[in-house]
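> 3D model of this:
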Amino acid sequence: MLESRKQVILFFFFTIGIIYISRLFYIQILDPKYKSFEVTNAIKREIEVPLRGQIYDRNGKLLVQNREVYNMYVTPREVEDLDTTRFCRVFNITRGYFDSTMNDAISYSKNRASLFLRQLSKEEFARVADAMVNFKGFSFEQSFFRTYPGHTLANALGYIAEIPKETYDNQETPYYRKGDYIGLTGIEKEYENELRGTRGIKFKLMDVHGADKGSYENGKFDTTAVVGSDLYSSIDMELQQLADSLFQGKVGSIVAIEPKTGEILVMGSYPTYDPNLLSGKAFSENYLNLIKDPDKPTFNRAISSFYRPGSTFKLVQAVVGQQQGVIDPRTSFIGSYSPMGCHGHGNHHMANLNNAVQFSCNPYFYNVFRKIINNSEHDSPFLAAREGLDRWHNMVGRFGFGRKLGIDLPGEKSQLLPDIALYDKYYGENGWKFSNIYSVSIGEGEVATDVLKLANMAAILANKGYYITPHLIKGIGSENSGVRKELLEVHQTGVQPQHFSAIYDGMQRVIEAGTARRAYIEDIPILGKTGTSQNRKGPDHGIFIAFAPRENPQIAIAAVVENGIWGGSSAGPICSLIIEKFIKGKIERRAFAEQVKNTRFVTVAASKAAR
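Here you go, the predicted structure:
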């Protein structure tokens, strides 16, 4: 029995061996598919890099496009009999560059292609193409670099650059090669997966001399590159360029939104730079110059700045106070105590809500906030303040303050909206009351925001109580499709529409006979509010928010001019010209526009440079 089982096992293994040997014989001797290997020693895998998707403005104008170039790669193992001196002369490089780049390639991998020269133009490629037969181991790939026809929107668009080592090493799914380009900031980063497309792969047979013997298996295993998806933005390029010109000689930011859709029309951060500086061979030199600039042109003030909202925040206090039932449009605070002085307008500006809005009355809104915070049954002012602040924080947070709005850009900050935990940290639990926090009533103290949130507040006022997530891209692949669902989400503040309508008269009088008369346009009813944001490092910042027209609003806007002091004279005129251009399609107040362009405000950085 045991001997019989042994013979069965031996027969089984012998049979398997015969099958393998027969198969190998067929593959190596009989199969015509492999006979070509008699003169072949490699199957070369070539990557076909697709063109990156382009980016358009809302009117179909190109914001970002591609320019064709060629990159040279080297596979160190394949380099043979190289005349280094001739090679350097043909490609106009130094021996030092050749040695260092080759050593880097060898350190990376002797068997894998590594980037050697980047971005040769069509003309440069044509000049050297015939010489490549003498340089084994080197090959070209068609590539591209980005160009920016509008020379604008640098911080929002972002830039692409060579993939950082950490990003390369941490790829979850291997896709990028060493030296590949990837979106590092702005829209280029946020929509990297959509823009980059899908790579193609071609397999080629190469003989022992490195000559191309054609495609492997007639291209059976090849895949075709798929061009990246084009992006259709909500930006109005002409409007954006106008904002750039109006902010010459100024530091700050501006954001304009279409209230009904949440689509961003303008997003400017200043000083800005030509995005073409960070594209092409001079990237490194230009990048170093930009990050050394004391006014930080690469910093996106629109979504990452830290400004106190100043008196613009009074509008939020006004509608929240009404919603909570502690005030109504007729509420008067004439004769009420306030540690805050007004602007010399007299007591009649405390007679009702619209008067207070028109003249930005500090004592009035001090008392509004006092009523909101002390709206409690607690006898203890400490317990009342905790309850009142918690209720206030929840309502104001629904306006987007103290949180990220979810814009389709990396780098957005939450900023600051005070809550119980913050004041407990400052003063201890039950160690604070209204008298410790009243500066928040006029948008100072422990509240901070950015320009995007201010523009979003203007959109909420225009919509009478809701906003749609502000976003820059309204179409992926086609003009009106593919946008992320979360960017179309409607956010309700919970404040009833009539409470917004109740302050409209006051906001319109701000423009017509209040603190922003320089923003007045005769035939466009603008509703707005000015603000001054306290600044410890120099002159205060000027703020302005607005929407227009009053009925069926088409644009909501906010601007901050650093060191501009008064929002009505610094930021207001800029916003009014943007409104005029958007609604009328042209600027009729040309002399006024030139005056605004030529107005300068001294920044802290400029002051230091002067000394």
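
> only C-alpha atoms from now on, for both contacts and neighbour counts.
OK.

> helix or strand: which one has Asp424?
helix 420-427 (DSSP states H and E).

> this one next, for a side-by-side:
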Amino acid sequence: MQYLEGRKYVVQAIFLAVALVFATRLFYIQVLDGSYKLAADRNTLQRIVQTPYRGLIYDRKGQILVQNTPVYDLMVVPREVKQLDTLRFSQLLQLPLEEVREGLQQARKFSRVKASPLVQNLSTQELAAIQDNLIDFPGFSVKARMARSYNTHTMAHALGYVGSITPKLLERPQYSKYQPGEFLGITGLESYYEDQLMGRRGVQYRMVNVRGIEKGAFRDGEYDTLSVAGQDLHLSLDSELQAYAEKLMAGKRGSVVALDPKTGEILAFVSAPMFDPEMLSGKGMGNRYMELLNNPEQPLFNRPLMATYPPGSTFKLINELVALQAGVVTPNTPFACNFKLVRCTHRHEPPSNVGIAIKQSCNPYFYQVMRATVLRGRSSNRFEDARLGLGEWRRQVMKFGLGEKLGVDMGQEKKGLIPSPEFYDKHNGYHRWTYRTVYSLSIGQGELGITGLQMANVMATIANRGWYYTPHFVRGIGSGGPLPEYQVKHTVGVEAQHFDAILPGMVSVVDGNGGTGNNASLADVGISVAGKTGTVQNPHGDDHATFAAFAPAQDPQIAIVVFIENAGFGGNSAAPLAALVIEKHLRGKIAPWRHRWEEWLPGPADRFIKRRRY
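Take a look at the predicted model:
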């Protein structure tokens, strides 16, 4: 009897323990854990995210460049797909069977319960062809959105493109506000100004029944938020000038960058070879992207920002300004054209002053200018002297915005290279180099690396007599102006009088008798151009051609740098191309007798010289 009494207490204890476990679990589910409540809410509430209109993009004259066009995405929730006839479905979509299967597999990999895009960028006509048949395919739905469309066939490298967010990006905290299938800026201005262009999403909550039929707003829209459209971008780029510059660069590899020196606004930005921005939008964009990526001419490579080259003789201007500021030379300092120091490509009398040296582009002259700057009268064959002087020289040169990122409003910008003493210590060995090791820097060769944008900014600095604004593409965001950092004036630490000293030489390069840049002369239409030619040695093939200039010389309104790969002497090809762009900007048209240049430019460099005689 006592044994039975004990068993009764044991059974009661077990029932009590089970009841306690159930009660605890029920309390946790109903009070502490909100997931079940959320699951129940999802059966009665539908959360609809409203994607705002992406901001539009205009050129400097108010012409619309990029706008929004309605397109449709076919979405799939894998868990809801039942007994799918894949063959019939692929025929309906007019897609390869394997492509449909791969898309479904990717959707399952992402999530079995969340919607993700299977086919994107369907046009209205393509949607109409499949919409009536979707009722036979549970788990699939159509989502409308706005896609980018273009009113221009130019400036693809500047504008950039918009693409679908990838699963890897979604894992990063900074992209937590995006959802699968949404689009964002990938490159160019679309990427840099993503936050301004994308706007702010809105959310609506709708009551639905068990069959998913909408029954109205939840609590009269108390928790709804409105979407806010993205801000428009107003660019400094001139679409007409850009189109003309791209036309001139057709069939070439290289870059053209033109700035307004008084504001830092970029007027033209050409990376050749070019492509139509429409290629990276719409259905089939992925295939077209791969075609561009695999093209041996590398049309996706943004040359003005990413390609670094030795600047050639255009760099002589910087060396002269640094030497003048250091006080080691004067505008009237003469140097012999000594071939024993370095070869000179031009036969001429010894330069008696800096103006003549710039006009003749005398290599031995600028060899001695830089030696005077680096050595300051010290021994030319002592490591210690060269190392100390090169460090001082480099610090002054970098004030021109070289050897570091300028901070333009676009990603992928390269710093370039202004070699330091430590650079030569590493490559030549400590105590194993002297000025003779680095003399090629005096004529813009050797280890120097400068981008087209950086050199254009140097020309803007010379035009302004010693200061510049950071180059930028956007002159207005929404109803406001550009970002504050593009309204800060930077000085380079060289007095204005030294810029005045080199200006006559730059003008004589173009308009003087026997100047190396005579092919850029616009004197016949009353425009004085100040410029400098450059021929960049290329160990992999023909020399590169470059020309840097600004105009009008006394009241500069445009600074321009043209760089053409494998085009030989800069005065033959780069100089006349720059002159055409300058004239187009300043006069709005090209003199009739100069239209022939447009036809000659795409050919070999010597074609221009031969035909100009006629």
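
> related to what we said a few turns ago, what's the helix holding Asp424 of the first structure packed up against?
Applying 3 or more C-alpha pairs under 8 Å, 6 or more residues apart in numbering; DSSP states H and E, one finds that helix 420-427 of the first structure makes contact with helix 381-397.

> helix, strand or coil for Val49 of the second structure?
Classification of Val49 of the second structure by DSSP: H, G, I helix; E, B strand; the rest coil places it in strand.

> check contacts around Trp564 of the first structure.
Just so we're on the same page, residue 564 of the first structure is Gly rather than Trp. By C-alpha atoms under 8 Å, 6 or more residues apart in numbering, Gly564 of the first structure lies in contact with 539-542, 570-571, 601.

> contacting residues around the helix holding Asp424 of the first structure?
Contacts of helix 420-427 of the first structure (C-alpha under 8 Å, 6+ apart): 386, 389-390, 429-432.

> picking up where we left off before, pull the most distant pair out of the contacts of Gly564 of the first structure.
The most widely separated members of those are Pro539 and Ala571, with 14.4 Å between them, by C-alpha to C-alpha.

> higher neighbour count, the two?
The neighbour comparison of Pro539 of the first structure against Ala571 (other C-alpha atoms under 10 Å) goes to Ala571, with 33 against 17.

> just give me the match in the second structure for that one.
Superposed on the second structure with TM-score structural alignment, Ala571 of the first structure falls opposite Ala574.

> could you do Ile43 of the first structure as well?
Here Ile43 of the first structure is matched to Leu45 in the second structure, going by TM-score structural alignment.

> and that match, how close does it get to Val208 of the second structure?
6 Å (C-alpha to C-alpha, to the nearest Å).

> what about these two, which has more around it?
Neighbours per residue (other C-alpha under 10 Å) separate Leu45 of the second structure from Val208, with Leu45 holding more: 22 against 19.

> please name the nearest non-neighbouring residue to that one.
Met207 (4.8 Å; C-alpha to C-alpha, 6 or more residues apart in numbering).

> what's the answer for Ala578 of the second structure, then?
Closest to Ala578 of the second structure by C-alpha to C-alpha, 6+ apart is Val562, at 6.3 Å.

> my read: the one you found touches Ala574, true?
Yes - between Val562 of the second structure and Ala574 there is a contact under C-alpha atoms under 8 Å: 5.6 Å.

> who touches both of the two?
Common neighbours of Val562 of the second structure and Ala574 (C-alpha under 8 Å, 6+ apart) are 546-547.

> how much space between Ser143 of the first structure and Ser229 of the first structure?
For Ser143 of the first structure relative to Ser229 of the first structure (C-alpha to C-alpha), the value is 16 Å.

> who touches both of Leu45 and Val208 of the second structure?
Residues touching both Leu45 of the second structure and Val208 (C-alpha under 8 Å, 6+ apart): none.

> and Arg201 of the second structure, what pairs with it in the first structure?
Checking with TM-score structural alignment, Arg201 of the second structure has Arg199 as its match.

> can you pull the contacts of its match?
Contacts of Arg199 of the first structure (C-alpha under 8 Å, 6+ apart): 47-50, 224-226.

> excluding chain neighbours, what is closest to it?
Closest to Arg199 of the first structure by C-alpha to C-alpha, 6+ apart is Ala225, at 4.6 Å.

> ok, that neighbour to Glu412 of the first structure distance?
With C-alpha to C-alpha as the criterion, Ala225 of the first structure and Glu412 of the first structure are 34 Å apart.

> give me the more crowded residue out of those two.
Glu412 (20 against 17).

> what sits against the more buried one?
By C-alpha under 8 Å, 6+ apart, the contact set of Glu412 of the first structure is 303-304, 404, 406.

> buried ones among the residues you listed?
Neighbour counting by 16 or more other C-alpha atoms under 10 Å classes 303-304, 406 among the contacts of Glu412 of the first structure as buried.

> closest one to Glu522 of the first structure out of those residues, please.
Ile303 (32.2 Å).

> any idea which helix or strand carries whatever residue of the second structure lines up with that closest one?
Using TM-score structural alignment, the partner of Ile303 of the first structure in the second structure is Leu305. Using DSSP H and E, Leu305 of the second structure sits in helix 303-306.

> and that helix, how far out from the chain's middle?
Offset of helix 303-306 of the second structure from its chain centre (C-alpha atoms, centre = their mean, to the nearest Å): 8 Å.

> with the first structure overlaid, how far apart is it on average?
After superposition onto the first structure, helix 303-306 of the second structure sits on average 0.6 Å from its aligned residues (mean C-alpha distance after the TM-score superposition for the first structure).

> outside of that helix, which residues touch it?
Contacts for helix 303-306 of the second structure (C-alpha under 8 Å, 6+ apart): 254-257, 269-272, 412-414, 451-453.

> and those residues as CSV, adding distance to Arg376 of the second structure?
Below are the contacts of helix 303-306 of the second structure laid out as CSV (distance: C-alpha to C-alpha, whole Å):
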residue, distance to Arg376 of the second structure
Gly254, 38
Ser255, 37
Val256, 37
Val257, 36
Phe269, 40
Val270, 41
Ser271, 41
Ala272, 42
Gln412, 38
Glu413, 35
Lys414, 32
Thr451, 30
Gly452, 31
Leu453, 32
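
> quick one: which of these is nearest Gln67 of the second structure?
In terms of C-alpha to C-alpha, no member of these lies closer to Gln67 of the second structure than Phe269, at 20.5 Å.
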